[in-house]
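J.: What would the 3D arrangement of this be:
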Amino acid sequence: MGEDGEVSEAGLTPDGYGDLLAQLKAHVRGARLKATRAVNTELLVLYWNIGRAILDRQDAQGWGTKVVERLAADLRAEFPDMRGFSRSNLHYMRTAAGSWSREAFVQQPVGQLPWGHITTLIDKLDDPALRDWYAAAAVDHGWSRAVLTHQIRTQLDRRVGAAPTNFNEHLPPGDSDLAHQLVRDPYVFDFLDINERVAERELEAALMSRLQRFLLELGHGFAFAGRQYHFTAGGDDFYIDLLFFNWIQSRFVVVELKVGKFEPEYLGKLGFYVSWVDDNLRDHTQHAPTIGILLCAGRNDQVVRYSLAGTTAPLAVADYTYDTLPAPVRELVPTDDDLATAVAETITNLDSHT
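T.: From the prediction side, this is the model:
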């Protein structure tokens, strides 16, 4: 038995064999990754060339969509072992060639995505700038196609950095910009199986039961550090709802949950928690300043603005929703207060007729 605990057919494993094997495995994995990327690039170039040829011929000679259908059938007949020559896919190729130049298609982030991601961008987005924004985010964060679809559906581009904060006043300029990237508004918890009003602890438990989806919604680089994180100050006990560490920015993030509308006093406790974490958990030689995020179900932005001005801790206030209905539909659905008012009016009308 050698140092690595392995036995070869010739007898004992020679010294350093384990290190050599690990090195070769890394080389093989790297080569396979490069080969996969090269194949993907070649496939995308092929698809772009096909799309460009169709687009040019249609523009020059006025060919209609029937020609695309015939091309799809002929290409499938000529290359029966190749997938991707369906009529719909040829239309995607044509759209891709009309949306990106060849250089942009290969050299920009979109050229690093699988074809399925690109068809999702084409299907879900008409704005070229938004397509490029989501392509870059998908590459940076390694989103699957399903995650990309979810982020587009929940309009992540509009939610990042949209929450009111006091980061500009209490963090250095560069760090303030980074901290804004960690905050969304609103947070969308549509993965929760919650159909009625819940207590804060029930909401917290529901989020923890789906921690992976919760971390995804929080953003890239979040690691879970604790739920109801206990600490003492001067002999008194305190509990932080949720504590996270963002390893990309190397900072602690304190999250407090409120099931109701924002109240100014909420920021006092959150600021206290942030100050304690900053003094007791943060390594000031390595970690960026701690920030706090208050998640609440509704807010008055003017009240939030005055409340943030009254604290020195770097805090953000964001809405959250677990309603899966699209906003235009959700606005048409009566609230609990609407229903209560309607019932009361109905009873009054009945009484007046009796």
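
J.: CA only for contacts and neighbour counts going forward, please
T.: OK.

J.: Leu192 and Tyr322, how far apart?
T.: 6 Å (C-alpha to C-alpha, to the nearest Å).

J.: just the helices in the stretch 101-250 of the chain please.
T.: In chain order, the stretch 101-250 of the chain shows helices spanning 102-107, 115-124, 128-141, 145-153, 156-159, 167-170, 173-180, 200-209, 211-218, with DSSP state H, counting those that start in this stretch as the criterion.

J.: Repeat that for the stretch 251-354 of the chain.
T.: 265-280, 301-309, 327-330, 336-352.

J.: Now mean neighbour count and distance to Asp123 too, for those helices, in JSON lines please.
T.: Supplementary listing: these in JSON lines, determined by neighbours: other C-alpha atoms under 10 Å; distance: least, C-alpha to C-alpha, whole Å:
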{"stretch": "helix 265-280", "mean neighbour count": "18", "distance to Asp123": "42"}
{"stretch": "helix 301-309", "mean neighbour count": "15", "distance to Asp123": "35"}
{"stretch": "helix 327-330", "mean neighbour count": "9", "distance to Asp123": "20"}
{"stretch": "helix 336-352", "mean neighbour count": "11", "distance to Asp123": "36"}
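
J.: between the ones you listed, which one is nearest to Ala163?
T.: helix 301-309 (9.8 Å; C-alpha to C-alpha).

J.: Tell me how far that closest one lies from the chain's centre.
T.: 27 Å (C-alpha atoms, centre = their mean, to the nearest Å).

J.: how about the nearest residue to Asn49 once chain neighbours are set aside, secondary structure?
T.: Closest residue to Asn49 apart from its sequence neighbours, by C-alpha to C-alpha, 6 or more residues apart in numbering: Ala97 at 7.5 Å. Assigned by DSSP: H, G, I helix; E, B strand; the rest coil, the conformation of Ala97 is helix.

J.: What is the burial count for Ala97?
T.: Residues near Ala97, counting by other C-alpha atoms under 10 Å, number 23.

J.: what's it in contact with, if anything?
T.: Contact partners of Ala97, counting by C-alpha atoms under 8 Å, 6 or more residues apart in numbering, are 48-49, 51-52, 55.

J.: for these, which one is nearest Asp283?
T.: Trp48 (49.9 Å).

J.: Before we compare anything, build this one as well:
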Amino acid sequence: MAYREAYFEEEQQGQERADYGVFLIKELSRQLIEEFGKGFDERELRRMRQFYQTFSIRDALRPELSWTHYRIILRVDNPTARQYYITETAEQSWSTRQLERNINTLYYERLLSTQSKREALLDQEKMEKSSSFDVIKNPYVLEFLGLENPVGYSESDVESAIISNLQAFLLEMGKGFSFVGRQYRIKTDTKVFYIDMVFYNYILKCFVLVDLKINELTHQDIGQMDMYVRMFEDLKKTEGDNPTIGIIFCAEKDHTLVKYSMLEENKQLFASKYRLVLPTEEELRVELEREKQFIREQIERKG
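T.: Model (predicted):
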């Protein structure tokens, strides 16, 4: 009986403290607005309190970030993800709009999924020599192209939209990418081929070839990209360049096809889905969970 009375007394005191806290913020807001003008409503004061509770150590703050940057980052619950967005925003000079988009499209989680894949597929020696898995995401979100799905568009339409939105596309691709050419011409003794897009990554120190497919990935697509990579290695790569990487952007990707194709063992070839509309957070999480399940199955099969 005494325990129950103590419980209700503590609960009542907690409610009283909560009520007092609401009153205090409301009254403080009124006084600040009266003295300094707009910008001190109750919601803004709660954000300030949350900011102080989250970043109580002043040295953890980055001067490159504005208050608006921090307001957006406060929405991220995961402390590790939050620190990632702080660091990347400062180092990559993300605008508040770019930061908000990356959070909404689970940028950190998509990279994390890629790194998990790397750990699952590469042994320790290869992991130390390769970081290409760190920049290849799946899926890529290309809502900024302004193409709606599933309207009738061609691969050329997607390619043209990317070139028109090249800066946003490079940011979605990741760190260190620079554009080399569109419909890049590569010639053998007997034939001429055209690669949709060619990039160079100055962090990886290698060329990155991109082939666009508006339909589901096929083994012919994989074979074609493998040929492009081999040709680039032989005809274009210069001394000091690391192995060329090929990425096939496809609307759909069958994991069974991936498992039984050269994508399984070839560490220079990747197939990534792309989304032309901004998916919901739940849709992206389902996509990432599907990738993780595929990784788990690979580990079990090799174990």
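
J.: In a markdown table, list the helices of the stretch 251-354 of structure 1 along with distance to Thr65 of structure 1.
T.: Putting those into a markdown table (distance: least, C-alpha to C-alpha, whole Å) gives the following:
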| stretch | distance to Thr65 of structure 1 |
| --- | --- |
| helix 265-280 | 59 |
| helix 301-309 | 51 |
| helix 327-330 | 34 |
| helix 336-352 | 51 |
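
J.: Val259 of structure 1: which of these is closest?
T.: helix 265-280 (11.8 Å).

J.: Read off where the closest one ends up in structure 2.
T.: Mapped onto structure 2 using TM-score structural alignment, helix 265-280 of structure 1 covers residues 220-235.

J.: The matching stretch vs structure 1 - mean distance after superposition?
T.: Stretch 220-235 of structure 2, aligned to structure 1 and superposed, deviates on average by 1.8 Å (mean C-alpha distance after the TM-score superposition for structure 1).

J.: okay, the helices of the stretch 101-250 of structure 1 in TSV with distance to Val39 of structure 1 and mean neighbour count next?
T.: As requested, the helices of the stretch 101-250 of structure 1 are arranged in TSV below (distance: least, C-alpha to C-alpha, whole Å; neighbours: other C-alpha atoms under 10 Å):
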stretch	distance to Val39 of structure 1	mean neighbour count
helix 102-107	12	15
helix 115-124	12	17
helix 128-141	17	16
helix 145-153	19	16
helix 156-159	30	16
helix 167-170	44	17
helix 173-180	35	16
helix 200-209	39	15
helix 211-218	29	16
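
J.: could I get the ones you listed as JSON lines with distance to Gly235 of structure 1?
T.: Shown next, in JSON lines, are the helices of the stretch 101-250 of structure 1 (distance: least, C-alpha to C-alpha, whole Å):
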{"stretch": "helix 102-107", "distance to Gly235 of structure 1": "59"}
{"stretch": "helix 115-124", "distance to Gly235 of structure 1": "54"}
{"stretch": "helix 128-141", "distance to Gly235 of structure 1": "43"}
{"stretch": "helix 145-153", "distance to Gly235 of structure 1": "44"}
{"stretch": "helix 156-159", "distance to Gly235 of structure 1": "40"}
{"stretch": "helix 167-170", "distance to Gly235 of structure 1": "29"}
{"stretch": "helix 173-180", "distance to Gly235 of structure 1": "32"}
{"stretch": "helix 200-209", "distance to Gly235 of structure 1": "24"}
{"stretch": "helix 211-218", "distance to Gly235 of structure 1": "32"}
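
J.: Which one of the ones you listed lies nearest to Leu242 of structure 1?
T.: Of all those, helix 200-209 sits nearest to Leu242 of structure 1, with 8.3 Å by C-alpha to C-alpha.

J.: The closest one vs helix 211-218, what angle?
T.: Angle of helix 200-209 of structure 1 versus helix 211-218, following axes from the mean of the first three to the mean of the last three C-alpha atoms, to 10 degrees, is 100 degrees.

J.: of the helices of the stretch 101-250 of structure 1, which approaches Glu69 of structure 1 most closely?
T.: Using C-alpha to C-alpha, those put helix 115-124 closest to Glu69 of structure 1, at 18.3 Å.

J.: and that closest one, what other elements does it pack with?
T.: helix 87-99, helix 128-141, helix 145-153 (3 or more C-alpha pairs under 8 Å, 6 or more residues apart in numbering; DSSP states H and E).

J.: Throw those into a markdown table and include distance to Asp279 of structure 1, thanks.
T.: Listed next are those as a markdown table, based on distance: least, C-alpha to C-alpha, whole Å:
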| stretch | distance to Asp279 of structure 1 |
| --- | --- |
| helix 87-99 | 51 |
| helix 128-141 | 31 |
| helix 145-153 | 35 |
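
J.: What distance do you get for the residue nearest the centre of structure 2 to Ala168 of structure 2?
T.: The centre of structure 2 sits closest to Tyr107, judged by C-alpha atoms, centre = their mean, with a distance of 2.5 Å. Distance, Tyr107 of structure 2 to Ala168 of structure 2, using C-alpha to C-alpha: 14 Å.

J.: Ok, Phe179 of structure 2 next?
T.: Taking C-alpha to C-alpha, one finds Phe179 of structure 2 at 12 Å from Ala168 of structure 2.

J.: try Lys213 of structure 2
T.: Remark: distance between Lys213 of structure 2 and Ala168 of structure 2 (C-alpha to C-alpha) = 20 Å.

J.: How about Thr54 of structure 2?
T.: From Thr54 of structure 2 to Ala168 of structure 2 the distance is 30 Å (C-alpha to C-alpha).

J.: taking the contacts of Ala97 of structure 1 one by one, which sit in helices?
T.: Counting by DSSP state H, these place 48-49, 51-52, 55 in helices.

J.: which of the residues you listed tops the neighbour count?
T.: Busiest of these [other C-alpha under 10 Å] is Trp48, holding 25 neighbours.

J.: Tell me, how many residues neighbour the equivalent of Glu256 of structure 1 over in structure 2?
T.: For Glu256 of structure 1, the aligned position in structure 2 is Asp211, judged by TM-score structural alignment. Neighbours of Asp211 of structure 2 under the rule other C-alpha under 10 Å: 23.

J.: Determine the longest helix present in structure 2.
T.: helix 2-36.

J.: what angle do that one and helix 42-54 make?
T.: Using the same axes, to 10 degrees: helix 2-36 of structure 2 against helix 42-54 is 110 degrees.

J.: For helix 2-36 of structure 2, what is the distance to the chain centroid?
T.: Taking mean C-alpha positions (C-alpha atoms, centre = their mean), helix 2-36 of structure 2 and its chain are 41 Å apart.
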